[in-house]
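Participant: sharing a model that was predicted from the sequence below.
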Amino acid sequence: MTLISFVVPAYRVQAFLSECLDSILGQPFDDVEVIGVDDHSPDGSGDILAEYAARDHRVHAVRLDDNVGLGPARNIGLDRAGGEYVWFVDGDDWLAPDCLAEVAARLRRTRPDVLLVDHVRVRWDGWATRSALADVFPTPPGEETFRLAERPEALRLLHTAWNKLVRREFLVDLGLRFEPGWYEDVAFSYPLLLAAERIGVLDRVCLNYRQRRAGAITRTRGDRHFEVFVQWHRVFRWMDGRTPPVDGLRPAVFERMIWHYLTVLGNGERIAPELRSAFFDRITADHARWLPPGGYPAPPGVEGLKHRLVAAGRWRTFSALRAANQAREVAGRQVRRGKPVARRAARLGRDAVLREYYLAELRRPLDPHLAVYAAYWFRGYACNPAAIYEAARRLAPHVRGVWIVRRDRVASLPPGVEYVVAGTREYHRVLARATWLVNNVNFPDFVRKRPGSVHVQTHHGTPVKVMGLDQQRYPVGAVGMDFAKLLRRVDRWDYSVSANSFSTQMWERAYPAAYTTLEVGYPRNDRLVTATDTEVREVRARLGLAAGDRVVLYAPTHREHLPGYRPPFDPELLRDALGPAGVLLMRSHYFADRDRRRPVPGSGAAPGPARVRDVSGHDRVEDLYLAADVLVTDYSSAMFDYAVLDRPIVVYAPDWEAYRLARGVYLDLLAEPPGAVTTSFPGLLDLFRSGAVDAEPATAARRRFRERFCALEDGHAAERVVRRVFLGEVG
């Protein structure tokens, strides 16, 4: 019999589910099974479970035809579990590395009905806080097992299902099930502990409890938080009908109930102000209804005062006390931070004048026909915003599109494109008045999100390296990043454009906020899909390439942690390996802030030998993709775009191990490459000399890569964005 069955319900957790499953399946202990329950999730959670089940016999995926909620989904998983113990792990949490061997050893030595394990809370900003276990058990029980009557302090541990492993036969005999509704753990955990004959405690952190910034019920306001009362009523009704009785523990359980109610009420992100008095009245009613005959051990100090105010039904006094406490906390934080009194100091200079002008323009109505576009920190007309702009001109002609560009980039704009120069008065005006703001990076921090405005974040590549909040785990590659400011910028987004399910999962994890994901493909790749043979020939001719040339484009990524990095690479040796017809085009990353005044190779004076050319100054990278017969890259998102053309790709990763450790990656390019792969320059030369670039293994790898990442690229991605964002079409 399998020792541990993991029941993992999944609903809107696609950004975190893979990390959860990997943390279970990647443990050195593998006597486990995973029952993954897709609770009719509207995102890609069900597909992720199915993919894991297809490649790992320990995973069993269940798809539900209707959304039943967390509790019933757990019951469905429990009914399919065959392990000796069951562990209910939520799909957005993850296990600590190497914990399972110790958990399994404790289970086998002590055979508890319930094993309590330690956890940490991990916020979206990376801040971790310990649980109450060390406070509840200052002296760890070790391998001793006990009944709750012997150690009632165990009730003070968090009443969740995921910090407990339960002997399945005990659970089935008890007949305990998860109830529907919010706060379902309450009516499960307390009866479970009250009924158990053998409770064990493992004082080792085994689970990371993710505190999500968006999407969690603890950060969702609404009247569904009143369902906490229903769950606690179930606990007391269960106690009333229990044989043998558990009356001796009723005072301790009652204290936990009042503590929990006050915790929910005190969280301003759960109970809206207009509902707080009604919620308080419900607490008072339950206090009177379930108060044990002999009373209960109320806490001391301010917390005890709150309990007494609840018993007396004194909402106004309770509310005033709460407001006074909050005011003291705010004042204390201001003193600790040395925060000055907010005031508007007189400022001089051009920037101050322009900022005042921007604030004045914010008081004027939005222009219902104005859309502002930008790309790569105002470097020019490019990428997804350019493709959306062109589609909007065709499909939404009532929308006036204006581009923001740096002054030195004005000459690069196509004829007829309206623009403003970054930093000017007109720039501040359009940012304040535009109804739509479209960018592949974030707009500056001073830009306000106005009611009625629509911000579209298109991104500029499928992520290989970790991004956003995930960079907190890799500080070497995130020097100088202010994550608090990043989140404020992300909160302005209304839409996030995604090229594939993989990107969607990574963006939602890296940039947690309430935006809507448009998983439609990348607009900038429409041109690659629709380009004709004639267009390809014309592009090659403009670049000075002959019909018989074998063109290789080399496009590496930027390395934030290694300024000035240049890979071990000899262009002439690589060009020689291509054969007599070989031409090598080399393009730097845009972070090199290219000198755009250099002539474009093929347009006149090429800056290097005719068969090795620097094309960093070419404005449209799509031209280079169309012209190239092979792409050589390292960790750049260029590979995902170029794969749309279904041409050979080579991953040249000479510093793979150093890069993944310093910068962090979402994808193992050596295990899942888009074609041939090498970690050395001699290996790169050999790939071309031997023909391995075009061989069947490379072609098969590219086919798998395209199936995973390019399935949405049909030439209509920009149209789908325009119809949803500008025309309001849904479906």
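Facilitator: Arrived safely. In this text the structure is predicted, and so the values were computed from the model without any measurement.
Participant: can we go C-alpha only for contacts and neighbour counts from here?
Facilitator: Noted.
Participant: quick one: contacts for residue 74?
Facilitator: With contacts taken as C-alpha atoms under 8 Å, 6 or more residues apart in numbering, residue 74 has the following neighbours: 7, 8, 9, 37, 88, 178.
Participant: could you list every helix and strand in contact with the strand or helix carrying residue 115?
Facilitator: In this structure, residue 115 sits in strand 114-123 according to DSSP states H and E. Applying 3 or more C-alpha pairs under 8 Å, 6 or more residues apart in numbering; DSSP states H and E, we find strand 114-123 packed against strand 128-130, strand 164-167, strand 199-211.
Participant: any chance of those strands in a markdown table, plus distance to residue 432 and mean neighbour count?
Facilitator: A markdown table is the format used below for these (distance: least, C-alpha to C-alpha, whole Å; neighbours: other C-alpha atoms under 10 Å):
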| stretch | distance to residue 432 | mean neighbour count |
| --- | --- | --- |
| strand 128-130 | 38 | 13 |
| strand 164-167 | 52 | 24 |
| strand 199-211 | 34 | 21 |
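Participant: do you know which of these lies nearest residue 223?
Facilitator: Across these, the minimum distance to residue 223, taken as C-alpha to C-alpha, is reached by strand 199-211, at 21.1 Å.
Participant: what does whichever helix or strand comes after the closest one rub up against?
Facilitator: Counting by DSSP H and E, the next helix or strand C-terminal to strand 199-211 is helix 227-240. Helix 227-240 has contacts (C-alpha under 8 Å, 6+ apart) with 179, 181-184, 186-187, 190-191, 245-247, 257, 261, 282, 290.
Participant: quick one: buried ones out of those?
Facilitator: Burial by neighbour count, 16 or more other C-alpha atoms under 10 Å: within these this picks out 179, 181-184, 186-187, 190-191, 246, 257, 261, 282.
Participant: structure B:
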Amino acid sequence: MTVPALSIVLPVHNDGIYAVSTIARLASQTRGDFECVVVDDGSTDGSGNVIAGAIASDRRFRLEPLEPAAGQGAARNLGLRSTSAEWVWFVDADDEPRDDFVERMLECVQPTVDLVVCRALERRGTVATPLPLPGGRPPLSPAELVGELLRGNVRGYVWNRIFRRTVLGADPFPDLTSKQDIVAMVEIAPRCRATAVLDEPLYTYVRRGDSVTGGRANRASNALVPARRVAEADWAGRRLSTADDRALYALLGATSYAHDAARFAGAGSRESDTQARRLVTTRGLARAVRLGRHALAVKAAALWVSPRLYVRAIALAGRRS
């Protein structure tokens, strides 16, 4: 049996209608030597049956049930274990990859490249805006990739990139209701010998109110986990990052927590408020100012003064907008 060039992992939970459209986009890719595992994460709305009908005539696709529902991280891990290609792509069920995504991304593969990242768009309604792309001159070294991650130029999402299987490890996505991909990227980035960057908008992330990032499954405290993982990592000893960039990443985690706590009533807690406040340091504030990230510095400083008042202010501003 011929091993495909790319394994695609597509988790689905009660969003079969969207998934069928995404599957159609995958089936019509200009390069077709891939396998796709659709993981039905305990859907209760008949999504599994809908998807089974949609993929019945295409042997590149297969359905893998996960019972009971275990979350997107567990579904991605199962899909990874159920596939075999050297390169892996994690797709969200309700997004819109361009029909030449597979072809263009695999063209960037080189012997020492372990990660390929493309430009992505974020669409809210009818408005699509470009998302950040790593800076520097590719291919990026591990230290350059980690630096871009800590400065927020490489976001935690995984759908606009393909990974060499060896850098993923076993079960790379943690058991969290949200932010699993961000935590995974913190672990994966230092393992990538080289990262290729393609400045073409090959993937559109569609933000919906009922998605994992947009829905109430999002626990605000999860936003603090990546910053804690960075603090625990031995990146300084391996010369992968600077103390200034690690402090900046802590600010990003703290303000992300406050944002989520404001969006979702009851998502925050006093204990998490305290943890977020501890992430705000003078080193991080100074780094933000030096990089011209003045809005981030102001938000983080306000959070340090009073996390609860800051969260309430964000929530009030959201209701008025």
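Facilitator: Perfect, I can see it now. Computed from a prediction, not measured in an experiment: that's the story for all the values here.
Participant: possible to save the helices and strands packed on strand 114-123 of the first structure as TSV with distance to residue 19 of the first structure?
Facilitator: Shown next, in TSV, are these (distance: least, C-alpha to C-alpha, whole Å):
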stretch	distance to residue 19 of the first structure
strand 128-130	17
strand 164-167	20
strand 199-211	11
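Participant: out of these, which is closest to residue 22 of the first structure?
Facilitator: That would be strand 199-211 among those, by C-alpha to C-alpha, at 13.2 Å.
Participant: list of residues touching the strand holding residue 115 of the first structure?
Facilitator: Identification of contacts with strand 114-123 of the first structure by C-alpha under 8 Å, 6+ apart yields 107, 128-131, 133, 163-167, 193, 196, 198-213.
Participant: which stretches in the stretch 1-150 of the second structure count as strands?
Facilitator: Secondary structure of the stretch 1-150 of the second structure, counting by DSSP state E, counting those that start in this stretch: strands at 6-12, 34-41, 61-66, 87-90, 96-97, 115-124, 127-130.
Participant: isn't residue 134 of the second structure right up against residue 150?
Facilitator: No - Residue 134 of the second structure is not in contact with residue 150 according to C-alpha atoms under 8 Å; the separation is 11.1 Å.
Participant: beyond the longest helix seen in the first structure, next helix or strand please.
Facilitator: Counting by DSSP state H, the longest helix found in the first structure is helix 315-337. Sequence-wise, the next helix or strand downstream of helix 315-337 of the first structure (DSSP H and E) is helix 350-362.
Participant: residues of that following helix that come out buried?
Facilitator: Result for helix 350-362 of the first structure [16+ other C-alpha under 10 Å]: buried residues 354, 358, 359, 361, 362.
Participant: return the residue of the second structure aligned against residue 457 of the first structure.
Facilitator: Aligned by TM-score structural alignment, residue 457 of the first structure pairs with nothing in the second structure.
Participant: next, count neighbours for residue 457 of the first structure.
Facilitator: For residue 457 of the first structure, the neighbour count with other C-alpha atoms under 10 Å is 26.
Participant: show me what the longest helix along the second structure is packed against.
Facilitator: Counting residues, the longest helix found in the second structure (DSSP H) is helix 243-263. Counting contacts by 3+ C-alpha pairs under 8 Å, 6+ apart, helix 243-263 of the second structure packs against helix 142-150, helix 225-232, helix 270-278, helix 282-290, helix 294-305, helix 307-320.
Participant: looking at those, which is buried most?
Facilitator: helix 142-150 (a mean of 23; mean count of other C-alpha atoms under 10 Å).
Participant: can you give me the offset of it from its chain's centre?
Facilitator: Offset of helix 142-150 of the second structure from its chain centre (C-alpha atoms, centre = their mean, to the nearest Å): 16 Å.
Participant: what sits up against that helix?
Facilitator: 134-136, 154-156, 186, 189-195, 239-241, 245-246, 248-249.
Participant: among the residues you listed, name the buried ones.
Facilitator: Taking 16+ other C-alpha under 10 Å as the criterion, what is buried in the contacts of helix 142-150 of the second structure is 134, 154-156, 186, 189-195, 240-241, 245-246, 248-249.
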